[in-house]
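Student: Here's my sequence, what's the structure:
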Amino acid sequence: MAESPSSSAQQARRILADRLAGLARDAGLTGRELAVRCGWHHSKSSRIMNARTPPSTGDIRAWCRACGAEDQTADLLASLRSAEGMWTGWRRMEQAGLKQAQEARLPLFERTRRFRSYSSWFVPGLIQTRGYTEAVLRAVQRRRVEVDDVAEAVAARMERQRVLYEGGRRFAFLVEEPVLRNGIGGTDVLVGQLGHLLTVGSLPNVSLGVIPTSAERSRMPVEGFWIFDSDRTNVELVSGYLTLTQPSEVAMYADTFAELAEMAVYGVDARALIVAALDSLR
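Tutor: Below you'll find the predicted structure:
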């Protein structure tokens, strides 16, 4: 797995910084000389080349002009957009409220045909009940979002769930057994949610696996993640939202999902764990 939540994004920034530093070297320019040509303080060149400060689009254009490498501008700008898109802090993503953040993901769900989801924290959004979703998003709003549009955000997430019932899609959900007992929203909400899992788990295009707490583990619980087809992984962390599109990184999460899937139980055995959790609540 990644060394830290945003290590993949940081690596992309490091690669971009190294490319910019290489242009300066190829042009025979020191950081000070490049700063003079670009019209900024010499320390800025150093910060950019050492990946301490991310360049802006204007910085990259000025840098390429100073190095006589304007033919590299478009490619470097594409690398910048990719690095910026990898890591998004929750504050930035949710600054306009939770509804917009929910709606922004809908096109991704609509174009995906194979979904894989692992959660060690809570029930994945696509198979949440309205009450469970409201409890989750209300907790998020109270903790970090000034705008209170929870009702609208819940409606947006419920709308997204239609992809479960539209043809041509396959879903594989893995949850750790403690997810069945986490108490989000209180007893009544959790009872409704567990009953919904029994229903959703019977859909022909859905695989629902539960990893028992008693399972002999070859892989410890990790952060929750989604794999969309085979070309994108999204990871939800305490500090932000990570998007991975590099094939090697997506493959790492796919391998992790496969290892976790081998520890899970399905069908009758998964239903037995869900029913046991229901019985403990009743």
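
Student: From now on I want contacts and neighbour counts done on CA atoms only, so please keep to that.
Tutor: Fine.

Student: Tell me where the chain has strands.
Tutor: Along the chain, counting by DSSP state E, strands occupy 87-89, 114-119, 170-176, 206-211, 225-228, 232-236, 240-244.

Student: okay, now Met252: neighbour count?
Tutor: 14 (other CA atoms under 10 Å).

Student: rewinding a little: got the strands of the chain as TSV, with distance to Val145 columns?
Tutor: Listed next are the strands of the chain as TSV, based on distance: least, CA to CA, whole Å:
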stretch	distance to Val145
strand 87-89	12
strand 114-119	23
strand 170-176	27
strand 206-211	32
strand 225-228	22
strand 232-236	16
strand 240-244	13
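
Student: what about those, which gets the closest to Ser56?
Tutor: Ser56 lies closest, by CA to CA, to one member of these: strand 87-89, at 15.9 Å.

Student: ok, residues contacting the closest one?
Tutor: For strand 87-89, the surrounding residues in contact (CA atoms under 8 Å, 6 or more residues apart in numbering) are 6, 9, 239-243.

Student: As JSON lines, these with distance to Trp226 would be great.
Tutor: Converted to JSON lines, the contacts of strand 87-89 look like this (distance: CA to CA, whole Å):
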{"residue": "Ser6", "distance to Trp226": "16"}
{"residue": "Ala9", "distance to Trp226": "17"}
{"residue": "Ser239", "distance to Trp226": "17"}
{"residue": "Gly240", "distance to Trp226": "14"}
{"residue": "Tyr241", "distance to Trp226": "11"}
{"residue": "Leu242", "distance to Trp226": "11"}
{"residue": "Thr243", "distance to Trp226": "10"}
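
Student: Select only the buried ones of those residues in PyMOL?
Tutor: A single PyMOL command is used to select the members of those judged buried by 16 or more other CA atoms under 10 Å:
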select buried, resi 6+9+240+241+242+243
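
Student: What residues does Ala251 make contact with?
Tutor: Here Ala251 is in contact with Ser230 (criterion: CA under 8 Å, 6+ apart).

Student: distance of it from Ser6?
Tutor: Ala251 sits 17 Å away from Ser6, going by CA to CA, to the nearest Å.

Student: Thr199 now?
Tutor: 36 Å.

Student: Repeat that for Thr129.
Tutor: Where Ser6 is concerned, Thr129 sits at a distance of 31 Å (CA to CA).

Student: Now show me the structure for the sequence below, then we'll compare the two:
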Amino acid sequence: MSTDYQQGRVALGARLRELRTEGGLSGRALAGQLGWVQSKVSKLETGRQTPSPADLEAWASATGRPGIAAELQARLRGLETQYRSWNRQLAGGHRERQEAAVLETRRTDVIRAFEAARIPGMLQTAEYARHMLAAAAEFIGSPRDTEDAVRARIRRQEALYEPGRRFRFLLWEAALYVTIGSTEVMIAQLDRLVGLLGLDTVELGIIPLGAPARRTPAHGFWIYDDRLVIVETINAELWLDSPADIALYSRAWEWLAESAVTDHQAHRLIGRARASLTPR
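Tutor: Below is the predicted model of the structure:
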């Protein structure tokens, strides 16, 4: 969990505790009034649990300050603008998140992205994407709307062919060897990468496994112009828009780019990965 998010959750908890004490209620009394276990009150007040909007509305009412619910919920929305848990984002399936990616891409002129262990979504074949999204739904336990999500992901790729756009992808060579689905799926995916190398809107850099690294690959991230960074973790997605964060991730991208090869050298690495999948 990001430090900024946790600090914000602690601050929200302190505000909840303030409302409870101003209302003359003990933690046990408030829990009893709301029908909660007392430990939930304690976790919310100490920032160890994220409240739901309904929790905040109930808290405000129980402490005699129903009008404060809007303020509390605004604080919560502010937290979740930056830190978006997968459980909440994917409660209705993957399609909505894919549609959000389509919208962000439409309003962006330059995308810079780095992926360490998978092909970037904007470069995926439908079959590769299908296996990725189905596996993610199984892991998170979210509803399976795989086909709708795949269609949205492929629709997002239309931006690759729009004049004036620029897409700069960095890929660690290891991602070419992580088998998603089957050998046939991977062969088609690697062929897709080769086909994109000639697009004037796309720059694909591959960081060879043995390349000297000024910065070692840590995790994937996407930079949208100079206004937004999106980072995926196992349990959440971070949307970072502070100038300091954007500058830091931009520096990380540039340092990684120093180790990457492009054009015919990238083609050679993709070809080598493809050859390893072809029966001899």
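
Student: And the helices in the stretch 51-200 of the second structure?
Tutor: 53-62, 69-82, 86-89, 95-106, 126-140, 146-156, 183-196 (DSSP state H, counting those that start in this stretch).

Student: winner for burial among those helices?
Tutor: Using mean count of other CA atoms under 10 Å, the stretch among those with the greatest mean number of neighbours is helix 146-156 (a mean of 20).

Student: what's the matching range in the first structure for that helix?
Tutor: The aligned range for helix 146-156 of the second structure in the first structure is 150-160, by TM-score structural alignment.

Student: Please apply the same query to stretch 247-264 of the second structure.
Tutor: Using TM-score structural alignment, the partner range for stretch 247-264 of the second structure is residues 251-268.

Student: Aligned against the second structure, show me the partner of Glu94 of the first structure.
Tutor: Glu94 of the first structure maps onto Leu90 in the second structure, by TM-score structural alignment.

Student: now do Leu278 of the first structure
Tutor: That one, Leu278 of the first structure, aligns with Arg274 by TM-score structural alignment.

Student: what number of residues lie near its match?
Tutor: 19.

Student: burial of Pro124 of the first structure, as a residue count?
Tutor: 19.

Student: swap that for Arg251 of the second structure, sorry
Tutor: There are 13 residues near Arg251 of the second structure, going by other CA under 10 Å.

Student: Check Gln95 of the first structure too.
Tutor: Gln95 of the first structure: 14 neighbours (other CA under 10 Å).

Student: For it, give its distance to Val265 of the first structure.
Tutor: Counting by CA to CA, the gap from Gln95 of the first structure to Val265 of the first structure is 39 Å.

Student: Scan the second structure for its longest helix.
Tutor: helix 3-22 (DSSP state H).

Student: what angle do it and strand 236-240 make?
Tutor: Helix 3-22 of the second structure runs at 100 degrees relative to strand 236-240, counting by axes from the mean of the first three to the mean of the last three CA atoms, to 10 degrees.

Student: now for helix 3-22 of the second structure, which elements pack on it?
Tutor: helix 38-45, helix 69-82 (3 or more CA pairs under 8 Å, 6 or more residues apart in numbering; DSSP states H and E).

Student: mind running it again at 6 Å?
Tutor: helix 38-45 (3 or more CA pairs under 6 Å, 6 or more residues apart in numbering; DSSP states H and E).

Student: Buried by neighbour count: which residues of the helix it packs on qualify?
Tutor: 38, 41-42, 44-45.

Student: tilt between it and helix 53-62?
Tutor: Here the directions of helix 38-45 of the second structure and helix 53-62 differ by 100 degrees (the same axes, to 10 degrees).

Student: Tell me which other helices or strands helix 38-45 of the second structure touches.
Tutor: helix 3-22.

Student: aligned partner of Gln11 of the first structure in the second structure?
Tutor: So, by TM-score structural alignment, Gln11 of the first structure is matched to Gln7.

Student: What is the burial count for that match?
Tutor: 13.

Student: Who are the contact partners of the residue at the greatest distance from the centre of the second structure?
Tutor: Distance from the C-alpha centroid of the second structure, by CA atoms, centre = their mean, peaks at Gly24 (41.7 Å). Gly24 of the second structure makes contact with no residue under the criterion CA atoms under 6 Å, 6 or more residues apart in numbering.

Student: The equivalent of Leu237 of the first structure over in the second structure and Glu45 of the second structure, how far apart?
Tutor: Correspondence of Leu237 of the first structure to the second structure, assessed by TM-score structural alignment: Thr233. Counting by CA to CA, the gap from Thr233 of the second structure to Glu45 of the second structure is 26 Å.

Student: Then Leu12 of the second structure?
Tutor: 8 Å.

Student: before we move on, what about Leu16 of the second structure?
Tutor: In this view, Leu16 of the second structure and Glu45 of the second structure are 6 Å apart by CA to CA.

Student: just Ile119 of the second structure next, same as before
Tutor: On the measure of CA to CA, Ile119 of the second structure and Glu45 of the second structure end up 41 Å apart.

Student: Contacts for stretch 119-137 of the first structure, please.
Tutor: 154, 161, 175-176, 179, 185, 189, 193, 224.
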